[in-house]
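any chance you could fold what I've pasted below:
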Amino acid sequence: MSVPTVLFVCVHNAGRSQMAAGYLRSIAGERVRVLSGGSEPGSALNPVAVAAMAEEGIDISAQVPSILETEQVRASDVVITMGCGDACPIFPGKRYEDWELQDPAGADLETVRGIRDEIRGRVEDLVRSLALPQ
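This next block holds a predicted model:
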């Protein structure tokens, strides 16, 4: 069985998509290939998102915002968008989900914790839906 590829996309690839990718890597490990990108990537990760994830024992500080590549979408089985509108190319046969989540940019730690916790719940649901081997 091949390993499914999940792509997380948001505008800046600095907060929501990086937190989701961090959770999926932590929960699913090698059972999933995780990609992330942004339609207009920022210059650095949101430091409050990094701090919120560190509270969960997940270090995303080494991640770098990157531009969404069409090839990433083509290579993915599941594409999760988070507020990037029509910036993500659509290919037939892919599973697409749009997660409406508040943008953590400029938010305080308490607010970002709420966004993080919502992302964790959605990633846990995603992992269950993928029916990954144990």
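
CA only for contacts and neighbour counts going forward, please
OK.

can you give me the helices in the chain?
Here the chain has its helices, by DSSP state H, at 16-28, 47-55, 70-75, 109-130.

go through the third one and flag the buried ones.
Residues of helix 70-75 classed as buried by neighbour count (16 or more other C-alpha atoms under 10 Å): 72-74.

do the same with the second one
If you call a residue buried by 16+ other C-alpha under 10 Å, then helix 47-55 has these buried ones: 47-53.

please generate a structure for the following sequence too, so the two can be compared:
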Amino acid sequence: MPPGKPSVLFVCVHNAGRSQMAAAFLTRMAGDAVEVRSAGSVPAEEVNPVVVDAMAEVGIDVSAEIPKILTADAVRASDVCVTMGCGDTCPVFPGKRYLDWPVADPAGRGIEAVRPVRDEIERRVRGLIGELGVPEPA
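Reported below is the predicted structural model:
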């Protein structure tokens, strides 16, 4: 990891669920200590409303987020690229760290099914913060 503020990119297919939750958790937990991005290989029109509700349950508002297209520039600008079900659509650049999190897709699921996905992503983000050596804000 280069010195300075680490940069993390979360990628899933629609950038409407998993990657939005991961980005929101990392932003909440690491504050300004990490630069956070999220994108999708085929972005949706809006963040999944059930994901918005599930995140609101833990005090995080993602209702204003807008799904973004994955670009080579976003990958190039990131130290760590975390993929969640986007297959081989993420460009690979030398010197980047790539992680693949096999997390269930919340698309088309109700709140009862999305809560465990949310909680798994939160657990993984906490682990990533530890790996990055970034202290969580008090």
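
after superposition, what is the TM-score?
Between these two chains, after superposing, the TM-score reads 0.98 (TM-score structural alignment, normalised by the length of the first structure); 134 aligned residues with a C-alpha RMSD of 0.9 Å.

what stretch of the first structure does stretch 19-35 of the second structure fall on?
The aligned range for stretch 19-35 of the second structure in the first structure is 17-33, by TM-score structural alignment.

to which residue of the first structure is F93 of the second structure aligned?
Counting by TM-score structural alignment, F93 of the second structure corresponds to F91 in the first structure.

check contacts around V73 of the first structure.
7, 79, 88-91 (C-alpha atoms under 8 Å, 6 or more residues apart in numbering).

how about the contacts made by the spatially most central residue of the first structure?
Geometric centre of the first structure, nearest residue: S17, 3.0 Å, by C-alpha atoms, centre = their mean. The contact partners of S17 of the first structure, by C-alpha under 8 Å, 6+ apart, come to 8-10, 36-37, 82.

ok, 6 Å please
Applying C-alpha atoms under 6 Å, 6 or more residues apart in numbering to S17 of the first structure gives the contacts 8-10.

in JSON lines: the residues you listed, plus distance to L68 of the first structure and neighbour count.
Shown next, in JSON lines, are the contacts of S17 of the first structure (distance: C-alpha to C-alpha, whole Å; neighbours: other C-alpha atoms under 10 Å):
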{"residue": "F8", "distance to L68 of the first structure": "9", "neighbour count": "28"}
{"residue": "V9", "distance to L68 of the first structure": "7", "neighbour count": "30"}
{"residue": "C10", "distance to L68 of the first structure": "9", "neighbour count": "27"}
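
so which of the residues you listed persist in the second structure?
Shared with the second structure under both residues aligned by TM-score structural alignment, their matches' C-alpha atoms under 6 Å, the contacts from the contacts of S17 of the first structure are 8-10.

out of the residues you listed, which sit inside strands?
Judged by DSSP state E, those include 8-10 as members of strands.

and which of those residues is nearest R95 of the first structure?
F8 (12.1 Å; C-alpha to C-alpha).

wait, that closest one touches R33, no?
No: here F8 of the first structure does not reach R33: they are 11.2 Å apart, not a contact under C-alpha atoms under 6 Å.

per the alignment, V82 of the second structure pairs with which residue of the first structure?
That one, V82 of the second structure, aligns with I80 by TM-score structural alignment.

so what's that match up against?
By C-alpha under 6 Å, 6+ apart, the contact list for I80 of the first structure reads 8, 96-98.

do you know how far it is from G29 of the first structure?
Look at I80 of the first structure and G29 of the first structure: by C-alpha to C-alpha, to the nearest Å, they are 18 Å apart.

verify the stated contact: H14 of the second structure with E46.
No: using C-alpha under 6 Å, H14 of the second structure is not in contact with E46, being 9.0 Å away.

what about the two, which has more around it?
Comparing H14 of the second structure with E46 by neighbour count (other C-alpha atoms under 10 Å), the higher total belongs to H14, at 27 against 16.

now the residue nearest to A51 of the first structure when sequence neighbours are not counted: how far from V11 of the first structure?
Nearest residue to A51 of the first structure, sequence neighbours excluded (C-alpha to C-alpha, 6 or more residues apart in numbering): L109, at 7.8 Å. In this view, L109 of the first structure and V11 of the first structure are 20 Å apart by C-alpha to C-alpha.
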